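A.B. asks: 3D, please:
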Amino acid sequence: MADQDGAPWREVPEQYGPWDRAYDLFRRWQRDGTWKRIFEQLQAEADAKGLITWGVSVDSTIARAHQHAAGARKKGHCRRNLPAASTPSPTTTASDARVAG
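C.D. replies: Below is the predicted model:
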């Protein structure tokens, strides 16, 4: 069930009090390192019992772009020799603006 304004994340069992107090405590423990210490302790206990496999996985995948994706020139074409894509528009002067209006 959601609270008055429909926020389901604000649902906290009654024994923990209002959601904002539980959240404040969570954030305080996050800032002061309590959660990190809890995690490290649980991890150490699990490691001592042999429940953790310490494996390393390295991915050396390389993705390369095609040469034309990087703006390389195509065979036989040089940008200097290609005609301009568009011609510049003529300059408008103050007298031209009065005539047009």
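A.B. asks: hey, let's count contacts and neighbours off CA atoms from now on
C.D. replies: OK.
A.B. asks: give the buried residues for stretch 38-51.
C.D. replies: Residues of stretch 38-51 include none that count as buried (16 or more other Cα atoms under 10 Å).
A.B. asks: against Q41, how distant is D32?
C.D. replies: As defined by Cα to Cα, to the nearest Å, D32 lies at a distance of 16 Å from Q41.
A.B. asks: I'd like the structure of this one too, to check against the first:
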Amino acid sequence: MENYVNYELTDEQWKRIQPLLPPENTGKKGRPRKDDRTMLNGMLWMNHSGAQWRQLP
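C.D. replies: Next up, the predicted model:
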């Protein structure tokens, strides 16, 4: 398995992407929100590795 760290966003990349995401507190009920950066890093890892969703670290 490839190293997960290779696909983490840099601080500079995150600064450019973060304003495009919805605000964290939307007032909606339901499942607690996860950290946006962590979730996006996971999606990038999945895209680059070709791993199955159950293999997500």
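A.B. asks: quick check: TM-score for this pair?
C.D. replies: The TM-score (TM-score structural alignment, normalised by the length of the second structure) is 0.34; 29 aligned residues with a Cα RMSD of 3.7 Å.
A.B. asks: helix or strand for A44 of the first structure, which one?
C.D. replies: helix 34-48 (DSSP states H and E).
A.B. asks: actually S95 of the first structure, not the one I typed
C.D. replies: Assessed by DSSP H and E, S95 of the first structure sits inside helix 94-100.
A.B. asks: pull the residues that contact that helix.
C.D. replies: Outside helix 94-100 of the first structure, not one residue touches it by Cα atoms under 8 Å, 6 or more residues apart in numbering.
A.B. asks: just the buried residues of it, please?
C.D. replies: Neighbour-count burial for helix 94-100 of the first structure, counted by 16+ other Cα under 10 Å, picks out no residue.
A.B. asks: now do R98 of the first structure against L25 of the first structure, distance only.
C.D. replies: Taking Cα to Cα as the criterion, R98 of the first structure is separated from L25 of the first structure by 71 Å.
A.B. asks: D96 of the first structure too?
C.D. replies: Distance, D96 of the first structure to L25 of the first structure, using Cα to Cα: 72 Å.
A.B. asks: same question for D32 of the first structure.
C.D. replies: When Cα to Cα is applied, the distance between D32 of the first structure and L25 of the first structure equals 11 Å.
A.B. asks: in the second structure, which helix has the most residues?
C.D. replies: Longest helix in the second structure by number of residues, with DSSP state H as the criterion: helix 36-49.
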